[in-house]
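>>> need a structure here:
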Amino acid sequence: MSYRIHDDCIACGACQPECPVDAISAGDIYVIDPEKCIDCGACANVCPVDAPKPE
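Modelled structure (predicted):
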């Protein structure tokens, strides 16, 4: 299972440096590559709007 960033994302960038496998990329909102995600939840722990959620 991996995490996915939902539309509530405010593109603050808090999640990206927390990802230990560099699975998060920037765009209009941040996106998690499900092939790289190791389901650690580090992104969800720092997100101020709870945008990353387990799939």
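>>> okay, CA-based contacts and neighbour counts for the rest of this
OK.
>>> The chain: strands as residue ranges?
3-5, 24-25, 31-32, 52-54 (DSSP state E).
>>> Let's see this one next, to set against the first:
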Amino acid sequence: MAIKITEECINCGACEPECPNNAIYEGGVEWAIADGTSVKGDFTLIDGTVVDAAQRNAPIAVDTYYIVPTKCTECQGFHEEPQCAAVCPVDCCVPDEMYRETVEELLAKKERMH
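As a prediction, the model looks like this:
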């Protein structure tokens, strides 16, 4: 499953540079599938919506850092554990129960993005 950042986030920014998928954004910042990935053209989001990979999307959170679930692979294929959770000083990077995925699904997502 994807990782989410809880409202306990202190906005330290330690997580953002650790994400190999560029799935973490500062609160209030627009995001795109193409950011930090090799994706071009149409891309299907988790909810089935098809978007242009370069399309800028509304921020998921305004006041704290956030993780785009469509881009999060829990660092599968890159690291042994999610790096955001490993570096978070307040342990606010936790599994997102809304987005359950198998290791195989997470690895396939990684392959689609890189």
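>>> ok, back up a step: who wins for proximity to residue 40 of structure 1 among the strands of structure 1?
strand 3-5 (8.6 Å; Cα to Cα).
>>> what's the average per-residue distance for the closest one once overlaid on structure 2?
Superposed on structure 2, strand 3-5 of structure 1 shows a mean distance to its aligned partners of 0.2 Å (mean Cα distance after the TM-score superposition for structure 1).
>>> what residues does stretch 42-55 of structure 1 touch?
The contact list for stretch 42-55 of structure 1 (Cα atoms under 8 Å, 6 or more residues apart in numbering) reads 1-10, 14-16, 18-19, 39.
>>> picking up where we left off before, I'd like the strands of structure 1 laid out as TSV, including mean neighbour count.
Below are the strands of structure 1 laid out as TSV (neighbours: other Cα atoms under 10 Å):
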stretch	mean neighbour count
strand 3-5	21
strand 24-25	18
strand 31-32	20
strand 52-54	17
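>>> I'd like the ones you listed as a markdown table, with distance to residue 43 of structure 1 appended.
Compiled in a markdown table, the strands of structure 1 are given as follows (distance: least, Cα to Cα, whole Å):
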| stretch | distance to residue 43 of structure 1 |
| --- | --- |
| strand 3-5 | 9 |
| strand 24-25 | 9 |
| strand 31-32 | 10 |
| strand 52-54 | 7 |
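>>> about what we covered before: mark which of the contacts of stretch 42-55 of structure 1 are buried, thanks.
Among those, those scoring as buried are 2-5, 9, 15-16, 18-19, 39 (criterion: 16 or more other Cα atoms under 10 Å).
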